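Chemist: Task: produce atomic coordinates for the following.
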Amino acid sequence: MLKFIGSGSAFNTKLGNNSAYYKVGNQMLLIDCGSNIFHRIKENNILEGIEHIHVLVTHTHADHVGSLADFIFYSYYCHGEFAKPTVSVYSVHDVKIEELLAINGVIPELHCITKKFQSDTQYNLNFCKVLFEKSSHVEEIPSYSIELYIDDKLIYYTGDTNSLKLSLLNPNESSQVYDYVYVDTCKADYEGNVHLSLRKLSELVSRDLRSKFWCMHLDEGFDRQEAETLGFKVVTNEF
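Modeler: Take a look at the predicted model:
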């Protein structure tokens, strides 16, 4: 459903920072824009035919927003009509993305459009519905997962997390049945891990549900074959 520009964790430079996108006509939805994502977008001409980009920000770690300012400046000065904002950035209030962009010289409402959302509230974009939910990641900064409704498909994208909400694990007890679940998964497995290990994921998710779960944000030790043998899907970079 979603296409991936990068599918790696912060240090898995071979796979690139985890970032997904979806195109509808001349608009594009982009989830996060980590340190090497702008380079990949530009090198692979992903913006061809796109007039406006909607960026959803899960949290402010560099591997999720590290090249967002560059991407905004490029879109403002070099893509589409000169000096016209073509990027809208959406985040929850406490993520403070405007402050981070300002440090990098981006002026909200001039270089881009910024919109602050409340968590656990559904918002309508032009071609999809979006809801941010708080996720369990690190204490220092807030992090959010994203629920998307696109083309009659319900999607859950965890961002960075070390746990899963119950409705993902027991869909029979929830009114929401997800078609795709994209989940932060790593091989690293230790006490206090701020990401979700493959071992823990396999303990949480029953075998009959695993075909809907797509592992992403993969660390260097992640074994794709092991995950697929366990019944999970694993995302693949488009480029």
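Chemist: going forward, measure contacts and count neighbours with C-alpha atoms only.
Modeler: Noted.
Chemist: gap between stretch 195-208 and the chain center?
Modeler: Put simply, stretch 195-208 sits 20 Å off its chain's centre (Cα atoms, centre = their mean, to the nearest Å).
Chemist: list the buried ones in that stretch?
Modeler: 195-198, 200-201, 205 (16 or more other Cα atoms under 10 Å).
Chemist: do the same with stretch 68-80
Modeler: 68-76, 79-80.
Chemist: and what of stretch 212-231?
Modeler: So for stretch 212-231, counting by 16+ other Cα under 10 Å, buried means 212-220, 222, 224, 227, 231.
Chemist: can you tell me which residues contact residue 107?
Modeler: residue 101 (Cα atoms under 8 Å, 6 or more residues apart in numbering).
Chemist: I should have written residue 210 there, sorry.
Modeler: So residue 210 contacts 231-233 (Cα under 8 Å, 6+ apart).
Chemist: Could you export the residues you listed to TSV, including columns for secondary structure?
Modeler: Formatted as TSV, the contacts of residue 210 follow (DSSP: H, G, I helix; E, B strand; the rest coil):
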residue	secondary structure
231	coil
232	coil
233	strand
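Chemist: before we move on, the earlier item: a markdown table please, covering the buried residues of stretch 195-208 and showing distance to residue 119 and secondary structure.
Modeler: Listed next are these as a markdown table, based on distance: Cα to Cα, whole Å; DSSP: H, G, I helix; E, B strand; the rest coil:
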| residue | distance to residue 119 | secondary structure |
| --- | --- | --- |
| 195 | 21 | coil |
| 196 | 22 | coil |
| 197 | 26 | strand |
| 198 | 27 | helix |
| 200 | 26 | helix |
| 201 | 25 | helix |
| 205 | 25 | coil |
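Chemist: Next, the second sequence, to be compared with the first:
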Amino acid sequence: MNYRRIGFTQGDGFSMDMIMLGTGGGFSKKYYNNNALINLNGYRLLIDCGSTAHRSLHELGLSWEKDVDGVIVTHIHADHVGGLEEIALDGKFKYGKKIDLFAAEQLLPLLWENSLKGGVGDDDNGRLEDFFRVTPLPTDSVFRIGGMEMSFHRTQHVPGKLSYGLTIGPLFYSSDSRFDERLLLSLPSDIRYILHDCSMTSSDFHASLEELLSLPAEVQQKIWLMHYTDNLQEYEDAGRLGKLNVLRQHRLYQWPAEP
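Modeler: Got it, this is the predicted structure:
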């Protein structure tokens, strides 16, 4: 597997690594859905589980039932939750297994009513709790998963729909967000990595490359692009990414860095 080391530590002996199951936008044909599998001291957490997540896990020689302990959901678009139906149904009727499901407290009813209920609900199973070990998370305070401090940040993605970015230790994960310069410039000083969605052209729902390139150079250097469009390579080849970095599909990013 292809490794890229990016260093940080949080406390003695803490370790974290991340495999990007996909790095593409919602309609990407090349890079799969923008989902990540992170390992927090042995606790294996999916950040979102989109429609291509299971195919990607299979290609990596992994599977949700053996290699995933929990899923945290940032919002309910299909490229972020479309794979949860398979976990729910196979877990219930094939493996007899529930995994942890984490989401903002306000998002959980919407996840059931507007996404999963139609596919997995029946007369005997009418709640998320029938399929998952559900943990509502606060949006106004820090919480811990796998020993790592995390917090939600409300993001502006689609008007009228809830969506959240995540702070994970010294890393900010935007999930899906329009450009929010105020948020990016107000992140705590110990945030050293910003994993941000990026459309190569202007977008009503995502930060654009032009907008991210308007940030100061010292902020650009912290940014790792994800959820990008399929024509990313054209911009790379033309040297049009400034000081921005690019996250790659199926590459393992590992913390802490070796000396």
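Chemist: Just the TM-score for the two chains, thanks.
Modeler: In this superposition the chains share a TM-score of 0.83, using TM-score structural alignment, normalised by the length of structure 1; 225 aligned residues with a Cα RMSD of 2.5 Å.
Chemist: List just the nearest of the buried residues of stretch 68-80 of structure 1 to residue 184 of structure 1.
Modeler: Nearest to residue 184 of structure 1 among those is residue 68, at 20.5 Å by Cα to Cα.
Chemist: Give me the aligned partner of the closest one over in structure 2.
Modeler: Taking TM-score structural alignment, residue 68 of structure 1 has residue 84 as its aligned residue in structure 2.
Chemist: and the residue nearest to its match when sequence neighbours are not counted, which of the three is it?
Modeler: For residue 84 of structure 2, ignoring the flanking residues on the chain, the nearest one in space by Cα to Cα, 6 or more residues apart in numbering is residue 49 at 6.1 Å. For residue 49 of structure 2, the assignment made with three-state DSSP gives coil.
Chemist: corresponding residue for residue 49 of structure 2 in structure 1?
Modeler: Checking TM-score structural alignment: residue 49 of structure 2 goes with residue 33.
Chemist: Can you report how many residues lie near its match?
Modeler: 30 (other Cα atoms under 10 Å).
Chemist: Ok, residue 127 of structure 1 next?
Modeler: Residue 127 of structure 1 has 15 nearby residues by other Cα under 10 Å.
Chemist: Report the contact partners of the residue nearest to the spatial centre of structure 1.
Modeler: The centroid of structure 1 falls nearest to residue 31 when counting by Cα atoms, centre = their mean (3.9 Å). Residues in contact with residue 31 of structure 1 (Cα under 8 Å, 6+ apart) are 19-21, 55-58.
Chemist: Distance check, the nearest residue to residue 31 of structure 1 once chain neighbours are set aside against residue 114 of structure 1.
Modeler: The spatially closest residue to residue 31 of structure 1, leaving aside those adjacent along the chain, is residue 56, at 4.8 Å (Cα to Cα, 6+ apart). For residue 56 of structure 1, the distance to residue 114 of structure 1 equals 10 Å [Cα to Cα, to the nearest Å].
Chemist: And residue 207 of structure 1, by the same measure?
Modeler: For residue 207 of structure 1 relative to residue 114 of structure 1 (Cα to Cα), the value is 41 Å.
Chemist: that older thread, reformat the buried residues of stretch 195-208 of structure 1 as TSV; add distance to residue 4 of structure 1.
Modeler: TSV is the format used below for the buried residues of stretch 195-208 of structure 1 (distance: Cα to Cα, whole Å):
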residue	distance to residue 4 of structure 1
195	19
196	19
197	20
198	20
200	24
201	21
205	23
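Chemist: Which parts of structure 1 are strands?
Modeler: Here structure 1 has its strands, by DSSP state E, at 3-6, 19-24, 27-31, 52-56, 87-92, 113-117, 123-124, 129-134, 144-150, 153-157, 180-184, 213-216, 233-234.
Chemist: how deep is residue 193 of structure 1 tucked in, by neighbour count?
Modeler: Neighbours of residue 193 of structure 1 (other Cα under 10 Å): 14.
Chemist: Hmm, it is touching residue 163, no?
Modeler: No: with contact defined as Cα atoms under 8 Å, residue 193 of structure 1 does not reach residue 163; the gap is 10.2 Å.
Chemist: Report the separation between the two terminal residues of stretch 63-83 of structure 1.
Modeler: End-to-end distance of stretch 63-83 of structure 1: 27 Å, with Cα to Cα as the criterion.
Chemist: List the contacts of it.
Modeler: Contacts for stretch 63-83 of structure 1 (Cα under 8 Å, 6+ apart): 9-10, 17-19, 32-38, 51, 57-59, 84-87, 101, 104-106, 111-112.
Chemist: Which ones among those map onto helices?
Modeler: Mapping the contacts of stretch 63-83 of structure 1 onto helices (DSSP state H) picks out 37-38, 101.
Chemist: hang on, the earlier thing: closest to residue 92 of structure 1 out of the buried residues of stretch 195-208 of structure 1?
Modeler: Once Cα to Cα is applied, the member of these that ends up nearest residue 92 of structure 1 is residue 195, at 20.7 Å.
Chemist: To which residue of structure 2 is that closest one aligned?
Modeler: Checking TM-score structural alignment: residue 195 of structure 1 goes with residue 206.
Chemist: circling back: widest-spaced pair of the buried residues of stretch 212-231 of structure 1?
Modeler: 212 and 220 (23.1 Å).
Chemist: Hmm, residue 70 and the residue nearest to residue 84 of structure 2 touching each other?
Modeler: No: applying Cα under 8 Å, one finds residue 49 of structure 2 not in contact with residue 70, separated by 10.2 Å.
Chemist: aligned partner of residue 169 of structure 1 in structure 2?
Modeler: Per TM-score structural alignment, residue 169 of structure 1 is aligned with residue 185.
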